[in-house]
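Visitor: Sequence and computational prediction follow.
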Amino acid sequence: MMRLEEITAAVEAGRGGDRAAARTRLTALWEEIDDPATRCVIAHFLADVQDETEDELTWDLRALELVSDDQWLPSLHLSLADDYRRLSRPEEAREHLAAAEANLSKLPAGDYGDLIRSGFEHVAQALAAGSVQRLETNPST
């Protein structure tokens, strides 16, 4: 069972600046829900409300372990590429960036697909420039 309204409310709290509340609520949902697909979504959003890049990486890796919908692959690999880039681990960043690129065709047309494709370009440029700074376009900013 997805419990989309609760997940959305927690994500919106994080985007509104209350990252601690978002972490608390998403963590509670993570502990309550057994469904792997829902846990994948929760883990992916939990990564975005972490204060430390290492914690983002941990949650993004959990999400990747649980992924069951190929449409999530470009976003998950892109997040992992950005995590590794910011952790000064360029080889792993390049591996996940390549995996994201290989899965871009699985994205739907429209805003979501455009967002991920744009994010891919930003991360690729930052990686090529050797930047380890958080991008302004990063959802965890």
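Guide: Alright, I've got the coordinates.

Visitor: okay, CA-based contacts and neighbour counts for the rest of this
Guide: Will do.

Visitor: Give me the contacts around stretch 12-31.
Guide: Stretch 12-31 is touched from outside by 7, 10, 11, 39, 42, 43, 45, 46, 49, 50, 139, with contacts defined as Cα atoms under 8 Å, 6 or more residues apart in numbering.

Visitor: Show me what counts as buried in it.
Guide: Judged by neighbour count using 16 or more other Cα atoms under 10 Å, the buried positions of stretch 12-31 are 13, 14, 15, 19, 22, 23, 25, 26, 29, 30.

Visitor: so who does residue 38 touch?
Guide: Taking Cα under 8 Å, 6+ apart as the test, what residue 38 contacts is 1, 2.

Visitor: looking at it, residue 116 is touching residue 73, isn't it?
Guide: No. With contact defined as Cα atoms under 8 Å, residue 116 does not reach residue 73; the gap is 10.5 Å.

Visitor: Counting neighbours, go ahead and name the busier of the two.
Guide: residue 73 (22 against 19; other Cα atoms under 10 Å).

Visitor: Second structure follows, compare the two:
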Amino acid sequence: MTSTPAAPDPTMETIGRAVELGRAGDVDTARRQLADLWQEVGPSGDPFHRCTLAHYLADLYDHPAEALIWDIRALDAAASLSDERAQAHHQSLQVAGFYPSLHLNIADNLRRLSAFDAAQEHISRAEERSVALPDDGYGRMIRTAIEEVGAAIDLRDTARRDSAPGGS
């Protein structure tokens, strides 16, 4: 969800630095920095910031219940987000392209919690909305993950996917 900003955005820069810390293995510091930033942004703050923050915070939790809380917050924020606001960050962004990943993440967490019917609803939404994904590496990665999670739901498999983001 992040890219080279159209104009300097200190909040997005802070998010980017914390995400890099997490990817480098300092998950606790990344989680703490993003949670502190969440407190600053607040529940009624900029929906682009809230969506991005919650999306990346979810990835820093291994337990599906903890990740699910943040994934739902990201989805809720996306509902308030306009293309115009997203494009203020990067001109190529369209909110419709966020939804496949957001629903995928919720479906995956629900599946891991054995809530298979609810997981099926969200994976179906992810599949329906996948038409908004670009035909590039990112789009292929999300489409592949949608297929993997859908198959795991069908099998009633609650194991963590090797390809899933996570805090460890």
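Guide: Here it is on my side, so go on. Predicted, not measured: the structure shown is a model, and the values here were computed from it.

Visitor: thinking again about what came up before, possible to save the buried residues of stretch 12-31 of the first structure as JSON lines with distance to residue 107 of the first structure and secondary structure?
Guide: Formatted as JSON lines, those follow (distance: Cα to Cα, whole Å; DSSP: H, G, I helix; E, B strand; the rest coil):
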{"residue": "13", "distance to residue 107 of the first structure": "26", "secondary structure": "helix"}
{"residue": "14", "distance to residue 107 of the first structure": "25", "secondary structure": "helix"}
{"residue": "15", "distance to residue 107 of the first structure": "23", "secondary structure": "helix"}
{"residue": "19", "distance to residue 107 of the first structure": "28", "secondary structure": "helix"}
{"residue": "22", "distance to residue 107 of the first structure": "26", "secondary structure": "helix"}
{"residue": "23", "distance to residue 107 of the first structure": "27", "secondary structure": "helix"}
{"residue": "25", "distance to residue 107 of the first structure": "28", "secondary structure": "helix"}
{"residue": "26", "distance to residue 107 of the first structure": "25", "secondary structure": "helix"}
{"residue": "29", "distance to residue 107 of the first structure": "27", "secondary structure": "helix"}
{"residue": "30", "distance to residue 107 of the first structure": "26", "secondary structure": "helix"}
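
Visitor: and the residues you listed, which two are the farthest apart?
Guide: Using Cα to Cα, the pair of the buried residues of stretch 12-31 of the first structure lying farthest apart is 15 and 30, separated by 18.7 Å.

Visitor: Alignment lookup: residue 31 of the first structure to the second structure.
Guide: With TM-score structural alignment as the criterion, residue 31 of the first structure lines up with residue 39 in the second structure.

Visitor: in what helix or strand does residue 68 of the second structure lie?
Guide: When elements are assigned from DSSP states H and E, residue 68 of the second structure belongs to helix 64-79.

Visitor: The helix or strand following that helix: how far from the chain's middle?
Guide: Using DSSP H and E, the helix or strand that directly follows helix 64-79 of the second structure along the chain is helix 83-89. Put simply, helix 83-89 of the second structure sits 17 Å off its chain's centre (Cα atoms, centre = their mean, to the nearest Å).
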